[in-house]
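Enquirer: quick one: sequence and predicted model below, then my questions.
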Amino acid sequence: MQHEERNGVDLRRYRSVIEQARLTLRQNLAITRTPCYLDACIGREPELQQLHHWLRQPHAPLLTLTGVSGIGKTHLACEFLRRAQQAGVRCIYVNLTLLQTADEIIPAVFHALNTPFPGETVWKRLASSIFEQGVLLVLDDFYGLLPEGARVVQELISAAPALKILATSQEPLGIPEETLLPLPPLPVPSLQGESLESLRRNPCVAIVLSQAGSNLQLTRSNAAQIARLCADLGGYPGRLVDAGLYLRRCKWIQFYSQYRFWFGLAPSGPMKPETQRHLLHSMLLEEEKRILRSLSVFPETFDGAAGAAAANIGERAIKPLLDKLLECGFLQKAHEKTSVRYRIRPQMRTVILPLKEEERSVVMQRLHAYYRQRLQPNNWSRQSAIDPREWCYAECYTLQHV
């Protein structure tokens, strides 16, 4: 009876929901929307060790990574989730950026488990059953849902005591069960003539070089300038990543002569991240901006074929454009078992010019025709590498809008 009934709710009625959620966890499908960072989480090994220690503690259900925008909270959380999943921990990733109210948090968790939301009167009983083996849940970008969201997390902890919750937020959630891990800036290089080898080991320099790729090499002639750049950017990973992305588009001499303007490094204080993103957007070609606007209709992840349909270009033509938008930081790759999927970085949506109503209508008509054709039964052969149910699950947010 203990397994069949909890708190007066007959779980046999919801057995299919529970089994589907457990299957999703076993198959690691609940992390398919995790941002896929192309570079390692540089300079955060001490924090990763603290997170692993917290995961092993029995009475610490919630840890919140706190820090200002651009300090690297999401990157660290995703790297920890990846390592935990490789160690056999069952994980869930939920991005809260697009949620409007705290009431949407629990439905988003159930959606990540590929199950329908059972309703306010039942979800707590199901959560205690689904998470009884212990699961790591990452709630990313919590700041916009405070303070109401803290109450929801407290209810979730009460319903599923075995659940481990890792949240990212600019401010603490402020509940008794919370453990805080504030993220400091990374150590900046010394300006006193460090050796090239010492500079390469510095995490700030390593981030800039990794993002710039082959367009920037650390040499004796530019070592002092690169050290000065990293010191000026204050050890903030977000700014360092943006600097590296700029350097993919222009030469070092051109960049170094203007970076203080681009990053607003003046006596009045650093430029706001929003202004930096507008500057990065201004460096795109007009066709790239048009495609980015078309892709903004996708509320979640999309694949190359759907992106090509929205932008009204061929699949082969859109591939290099998607790669370029990835390099520039406007898109992220999402983890998928069978296909490559993309998403617009949430913080970049604010700099994309919204589609007019008639433009949006045209794009949605294209997607409507594409999905109708894609969902025809004869398009799914038994030898297909993509399972139709998994594809529909990945596309469900877009299908609801179309």
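Expert: On my side now, so go ahead. Numbers count the residues shown, from 1 in each chain.
Enquirer: please make it C-alpha for all contacts and neighbour counts, starting now.
Expert: Noted.
Enquirer: secondary structure element for residue 166?
Expert: According to DSSP states H and E, residue 166 maps onto strand 164-169.
Enquirer: then this one, side by side with the first:
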Amino acid sequence: MNSQTAPGLDVLLQNARRRAGLTQEQLAGLSTVSVRAIRDLELGRVQHPRKETLRLLANAMRLTDARRIELELAVDAQAVGRVFQDIYGADLAVPPAPLRPLVGRRPELEALTARLSTEHERLLTLVGLPGVGKTRLAQEAASLLHSRDRVPVLWVALDGAAETTGAAANSPLSTMTGWVRALVRDGEKLDELATVIGHKPTLIVLDGYDSSPSAIRPLLNLLRVCERVKILTTTCRPVQLPGGRLLPLAPLPVPAPSDLAASLPGDSLVTDRPAVELMLSHVSHMRPDFLPTDTVTTTAAHICRALDGIPQALEAAASWLLLYSPEQLLDIARTVPLVLVDGVTPTDPAAGPTLSDRLAAAVTGLGPRATALLRTPVDPWTVDDAARANGTSLAETARDAHALLVRGLIRQLPTTPGGPVGFTVLNLVRAALVAEQEQQQEREHGSLVDALAE
């Protein structure tokens, strides 16, 4: 915000009404607020209206979130930008508090925090499959920088998820969070945000960049204006932003088939295998009576492999243990894994698409070559194998394999010194491809039936 005196409630209300193309009488009719009350507000006779009155007026004028917050804050004697500028710092800009410990991801966390701690990396993007843990890793990195280096963190959930900062409603912290979120989503008055931040080091996290890709472009100007600002985005679909760096996040490592076939003791399947550790923690939460015996641990390890080590899928699958034994759960995971990944409890529609829906969206819209690569008949395969099987050039196959690997749709297998690099398609991705093909066949059959009926 500039150094001039900010407009008061009277001016803001007049401007908002005129932008909406309404007279005072029309606004009164739409809002159920009297003409006299509106006139008194616009003349500055009333400085502290009820919050309900502001809400009715804002709804009638269909104001954006940013404009609504601006009206509410204008009730105070000081301008919002100057208030935030005076108190802005690590105590005001706090990342969402993680609700659970981070399991695994130590190398990824170290790599991410190292890049965020350098002066040379200012725009980073975490990319990976839905449910793989991008938001959780970003939370851990942001919390570490906030607590260790006292870096203010402005967290913006672009996918509609609610931020959990632990702040009480109407507190400065929650007000700041709402103000920044509204500015970013609306793409308005980011110069005010730049003035508030100034020369202070700040991390801006845009969680769910897929949901609002247009939000990043205005924010890129902040990198030019505020030299100590850094931006971290999370996304399922990689987009190379100008001057940015992509950081692919793969699923958690799962036990190799040879380890599972060797009938190793249960402890051996947990050591250095965070997916199994995470699954066992969910098992003990859902079924405390299931002790971590070798049998339970081995079955959990097989489930982890069937569900590709995707954290959200593992948690959802564990919820079915109230209905099925671990052995039954493994059978379902191997045959119809998409049934498990949404959990047994009905999801709240307000929470957005389910994990199975988001996995399906991850495989739709791929080019024909990439889709064919996912359906390569040999498994595992090398780039050379896939090129021969699909009749494509090595260069085309390599580019497609790289794109699929960045998006997390395929997994790179461990290699031996001097040996070829092998890849395998994730089980949940295969299941999503089969489901998509079946739906396409149903649509084509329905179209054919309709055509014959005509």
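Expert: Great, that's in hand. Please read all numbers here as calculations on a predicted model, not as lab measurements.
Enquirer: so where in the second structure does the strand holding residue 166 of the first structure end up aligned?
Expert: Per the alignment by TM-score structural alignment, strand 164-169 of the first structure matches residues 230-235 in the second structure.
Enquirer: compared with the first structure, how much does that stretch deviate?
Expert: In this overlay with the first structure, the average offset of stretch 230-235 of the second structure from its partner residues is 0.8 Å by mean C-alpha distance after the TM-score superposition for the first structure.
Enquirer: quick one: map residue 106 of the second structure onto the first structure.
Expert: Going residue by residue (TM-score structural alignment), residue 106 of the second structure aligns to residue 45.
Enquirer: its match - how many residues pack around it?
Expert: Summarising burial for residue 45 of the first structure: neighbours were counted as other C-alpha atoms under 10 Å, giving 11.
Enquirer: the one 5 residues further on now?
Expert: By other C-alpha under 10 Å, 11 other residues sit near residue 50 of the first structure.
Enquirer: residue 442 of the second structure now?
Expert: When neighbours are counted by other C-alpha under 10 Å, residue 442 of the second structure comes out with 12.
Enquirer: in a helix, it, correct?
Expert: Yes. With DSSP: H, G, I helix; E, B strand; the rest coil as the criterion, residue 442 of the second structure is located in a helix.
Enquirer: nearest spatial neighbour of residue 244 of the second structure, skipping sequence neighbours?
Expert: The shortest distance from residue 244 of the second structure to any residue that is not its chain neighbour, by C-alpha to C-alpha, 6 or more residues apart in numbering, is 4.7 Å, and that residue is residue 123.
Enquirer: to which residue of the second structure is residue 306 of the first structure aligned?
Expert: The equivalent of residue 306 of the first structure in the second structure is absent (alignment by TM-score structural alignment); it sits in a gap.
Enquirer: what helix or strand is residue 306 of the first structure on?
Expert: helix 304-311.
Enquirer: packing partners of that helix?
Expert: helix 286-295, helix 315-327, helix 357-374 (3 or more C-alpha pairs under 8 Å, 6 or more residues apart in numbering; DSSP states H and E).
Enquirer: make JSON lines out of these and add mean neighbour count and distance to residue 241 of the first structure.
Expert: Supplementary listing: these in JSON lines, determined by neighbours: other C-alpha atoms under 10 Å; distance: least, C-alpha to C-alpha, whole Å:
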{"stretch": "helix 286-295", "mean neighbour count": "18", "distance to residue 241 of the first structure": "20"}
{"stretch": "helix 315-327", "mean neighbour count": "16", "distance to residue 241 of the first structure": "11"}
{"stretch": "helix 357-374", "mean neighbour count": "15", "distance to residue 241 of the first structure": "32"}
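Enquirer: reformat those as CSV; add distance to residue 401 of the first structure.
Expert: CSV is the format used below for those (distance: least, C-alpha to C-alpha, whole Å):
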stretch, distance to residue 401 of the first structure
helix 286-295, 14
helix 315-327, 22
helix 357-374, 9
